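Chemist: Below are the sequence and a predicted model; questions follow.
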Amino acid sequence: MSTSLQPSAPISSLTLTVMGSINLDITATANRLPSPGETVGGGVLRQQPGGKGANQAVAAARLAGSSRMVGAVGHDEAGQNLLSAMAAAGVDVHDVSRADAATGTALVLVDGEGENQIVVCPGANGAVNVDGVTFDDDEAVLCQLEVDQHVVLEAARRAKGFFALNAAPAMSLIPELLDRCDLVIVNETEYELIPALRHAPLVAVTYGGEGSAIFVDGERVAEAPAVRVTEIANTIGAGDAFCAALVLALRSGLEYSHALAAANAVGADAVRDASSQPALKPLEHYIEATRSSLAAGSAATK
């Protein structure tokens, strides 16, 4: 672990670098998902930017005003379009390399309730590396596991500031990588599938409609309820938006429960948007919107 959560800083002054996957999402939306061997008609097809890394970098830029992306795309039109989309959202893409492989692609099926099935073709994401990438002393770094875990480990070794890992998709973690994490973020299924997280210093777990919680050395020390959403358009980008928001909220000095509540509110906004890289308000909006509910909850327990 590299640094403390204690220092407080304005959101706009925080630097978040995201290393991870960049994909073209090809999404078919239908009333329901097909069973094996079944054809479901009446779908709507769309193509949009995606990939957990890119989703988190774009969310961070929209929440804090800017972010940086470390990743790889192909020399194809899809790669150029994805770079342009990230840059337009406020992401610094100078550390995104061009690989001799097709840009990563995700084939996504989404039903009328926002549930999804995804097949990922990694392509250029297999070429992601940190050669020539430097990290500042006060820079927060957020990674996931859609790129090679040994590359993630090398990023953790080089990160001088705060290092966060969204351990998705779930897999056994290299012990050194877990040791170097200041924060691990997972959903409840991933938490069950990675037993080593029971002993990690700081873990945030999301529970869908049941909200989220933070565990310190295996002990549940903070939680926040989910924000009720009646109309769900797409759940794909919600977890990624939550990750970016939580890292930024904690780095700004918010205490655990308030940081979770703000990140939950960001995730709720994300599921209302059909895009995997949804439009979001500045993080200060979500922090202020959840401040009164936290105060009310605290008063009710006295």
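Modeler: Received, thanks. Fair warning: this is a prediction, and the values are worked out from it, not measured in the lab.
Chemist: all contacts plus neighbour counts: C-alpha atoms, from now on.
Modeler: Noted.
Chemist: Enumerate every residue touching residue 239.
Modeler: For residue 239, the set of contacting residues under the criterion of Cα atoms under 8 Å, 6 or more residues apart in numbering consists of residue 267.
Chemist: let me redo that: residue 92
Modeler: When contacts are counted by Cα under 8 Å, 6+ apart, residue 92 touches 66-69, 86.
Chemist: same thing but at 10 Å, please
Modeler: By Cα atoms under 10 Å, 6 or more residues apart in numbering, residue 92 lies in contact with 17, 57-58, 61, 66-70, 83, 86.
Chemist: Could you do residue 130 as well?
Modeler: Here residue 130 is in contact with 19, 70-71, 95-97, 151-152, 154-155, 158 (Cα under 10 Å, 6+ apart).
Chemist: Mark which of those are buried, thanks.
Modeler: Those of the contacts of residue 130 that meet the buried threshold are 19, 70-71, 95-97, 151-152, 155, 158, by 16 or more other Cα atoms under 10 Å.
Chemist: Quick check: the two most widely separated of those residues?
Modeler: Checking these against each other with Cα to Cα, the farthest-apart pair comes out as 97 and 158, at 18.4 Å.
Chemist: Hmm, residue 265 is touching residue 272, no?
Modeler: No - Residue 265 lies out of contact with residue 272 (Cα atoms under 10 Å); the separation is 11.2 Å.
Chemist: Can you get me a residue count around residue 234?
Modeler: Look at residue 234: counted by other Cα atoms under 10 Å, it has 23 neighbours.
Chemist: Could I get the full set of strands for the stretch 1-150 of the chain?
Modeler: In the stretch 1-150 of the chain, the segments counted as strands under DSSP state E, counting those that start in this stretch are 16-19, 23-29, 44-50, 67-74, 91-99, 104-110, 116-121, 140-144.
Chemist: how near is residue 170 to residue 157?
Modeler: With distances taken as Cα to Cα, to the nearest Å, residue 170 is found 21 Å from residue 157.
Chemist: Comparison target below:
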Amino acid sequence: MTDIVVLGSTNMDLVTYVAKAPQRGETVTGREFRTVPGGKGANQAIAAARAGGDVLMIGAVGNDAYGTHLRSTLEHSGVDTDDLRTAEGPSGTAHIVVDDEGGNSIVVIPGANGTLDHLSPGDEGVIASADILLLQLEIPLPAVVAGAQAAHRHDVRTVLTPSPAQPLPDELLAAIDLLVPNEHEATTLTGRTDPREAATALLDRVPEVVVTLGAAGSLYVARGADPLTVPAPTVTAVDSTGAGDTFVGALAVALGEGRPMPDALAWAAAAAALSVQREGASASMPYRPEIEARYAS
């Protein structure tokens, strides 16, 4: 079983479903509202655990009802929360609008995630014991850098999802083994709008890159290797929230199990395809038997 540590955010997703997202200054009537546990860190942890990984979460929740719910949800999915801190004040929230085409827009309020600005005593040892460290950018950057550098010191494979998109310091990218941006994030990081050009440019800073392309699948590039495009299964999307995190969590499990990259990407795409056919982020994430069945079909 792959040992995965996730250093990242936990949020309660406050999700509104509408026929069409409002434009600036516009008011629309929604059809449904839900509260769904999320946050890119927690999402990746849950996705990896359901895909069959042995997962531990380093993060922070508030001392509110959302914090209790978030911790319970992680534990229910099989994630070890011994290193999930409880901070004074509110938990993080994400305010999400989902339209009838499955698209979404998101505003994140960090809450307790903002307190996670450094590694605590013992965190490096936890990271050192892992096969893979998953990182995102919804916690303060100093903690992300410290986590990546700790993993690098102990030869733990580091996987970074650069979201929310922002300029990344060289000291962080020097400690990253695999970067997994979507098309927008790849463009933000490089200024290149063509995914292949953007991915190739990123190889100057990291050894491997996977650009997720939504319904078009994913693009993999690595130093000294030919680019590889892996298609995604054709499905009707209901809600794409959390699909990228589902992909990364499943990909980490597949890579930790030693699957070749083409197979790992196809397996992760099967997991993401299942998730977009359901509403919610963590609530939509599939379990391993579902992924295996979709991958085999």
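Modeler: That came in fine, so what should we check first? Predicted model only: the values in this text are computed from it and were never measured.
Chemist: hmm, back to that, would you format the contacts of residue 92 of the first structure as CSV with distance to residue 277 of the first structure included?
Modeler: Output for the contacts of residue 92 of the first structure, formatted as CSV (distance: Cα to Cα, whole Å):
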residue, distance to residue 277 of the first structure
17, 17
57, 9
58, 7
61, 11
66, 14
67, 14
68, 15
69, 14
70, 17
83, 13
86, 10
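Chemist: which ones are touching the counterpart of residue 190 of the first structure in the second structure?
Modeler: Residue correspondence, TM-score structural alignment: residue 190 of the first structure in this structure matches residue 185 in the second structure. Contacts of residue 185 of the second structure were listed using Cα under 10 Å, 6+ apart, and they are 161-167, 191, 198, 211-212.
Chemist: now, the most widely separated pair of the residues you listed?
Modeler: Comparing every pair within the contacts of residue 185 of the second structure by Cα to Cα identifies 167 and 212 as the most remote, at 18.7 Å.
Chemist: higher neighbour count, these two?
Modeler: More neighbours sit around residue 212 than around the other of residue 167 of the second structure and residue 212, counting by other Cα under 10 Å; the figures are 27 against 11.
Chemist: Now for the counterpart of that one in the first structure: which residues touch it?
Modeler: Structural alignment places residue 212 of the second structure opposite residue 206 in the first structure (criterion: TM-score structural alignment). Residues in contact with residue 206 of the first structure (Cα under 10 Å, 6+ apart) are 185-191, 212-214, 223-224, 226, 239, 242-243, 260, 264.
Chemist: Among the residues you listed, name the buried ones.
Modeler: Among those, the ones that count as buried (16+ other Cα under 10 Å) are 185-187, 190-191, 212-214, 223-224, 226, 239, 242-243, 260, 264.
Chemist: quick one: which of those sit in helices?
Modeler: For these, membership in helices holds for 190-191, 239, 242-243, 260, 264, with DSSP state H as the criterion.
Chemist: can you put the residues you listed in TSV and add distance to residue 52 of the first structure?
Modeler: Rendered in TSV, the data for these read as follows (distance: Cα to Cα, whole Å):
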residue	distance to residue 52 of the first structure
190	15
191	18
239	9
242	12
243	10
260	20
264	18
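Chemist: Specify which member of the residues you listed is nearest to residue 249 of the first structure.
Modeler: Using Cα to Cα, residue 260 is the member of those that sits closest to residue 249 of the first structure, with 8.2 Å.
Chemist: What residue in the second structure is paired with that closest one?
Modeler: In the second structure, the residue paired with residue 260 of the first structure is residue 265, using TM-score structural alignment.
Chemist: For residue 107 of the second structure, see how far away its match is.
Modeler: From residue 265 of the second structure across to residue 107 of the second structure, the span is 29 Å (Cα to Cα).
Chemist: ditto for residue 35 of the second structure
Modeler: For residue 35 of the second structure, the distance to residue 107 of the second structure under the criterion Cα to Cα works out to 14 Å.
Chemist: Show me the helices in the second structure, by range?
Modeler: Along the second structure, the segments classed as helices by DSSP H run 40-50, 65-76, 123-128, 141-153, 170-173, 183-190, 195-202, 243-256, 261-275, 288-296.
Chemist: Just say which of those is most tucked in.
Modeler: helix 40-50 (a mean of 32; mean count of other Cα atoms under 10 Å).
Chemist: what range in the first structure matches that helix?
Modeler: Under the alignment (TM-score structural alignment), helix 40-50 of the second structure falls on residues 52-62 in the first structure.
Chemist: And that stretch against the second structure, how far off on average?
Modeler: Taking mean Cα distance after the TM-score superposition for the first structure, the mean distance separating stretch 52-62 of the first structure from the aligned residues in the second structure is 0.5 Å.
Chemist: To which residue of the second structure is residue 166 of the first structure aligned?
Modeler: Aligned against the second structure - with TM-score structural alignment as the criterion - residue 166 of the first structure pairs with residue 161.
Chemist: er, residue 28 of the first structure actually
Modeler: Taking TM-score structural alignment, residue 28 of the first structure has residue 16 as its aligned residue in the second structure.
Chemist: ok, its match - contacts?
Modeler: Counting by Cα under 10 Å, 6+ apart, residue 16 of the second structure touches 29-35, 95-99, 104.
Chemist: tell me the contacts of residue 286 of the second structure?
Modeler: Under the criterion of Cα under 10 Å, 6+ apart, the neighbours of residue 286 of the second structure are 46-51, 246, 250, 270-275, 278.
Chemist: so what's the most centrally placed residue in the second structure up against?
Modeler: Among the residues of the second structure, residue 245 comes closest to the average C-alpha position under Cα atoms, centre = their mean, at 3.2 Å. Residue 245 of the second structure makes contact with 39-48, 136, 161, 251, 272, 275, 281-282, 285, according to Cα under 10 Å, 6+ apart.
Chemist: same thing but at 8 Å, please
Modeler: For residue 245 of the second structure, counting by Cα under 8 Å, 6+ apart, the contacting residues are 40, 43-44, 47.
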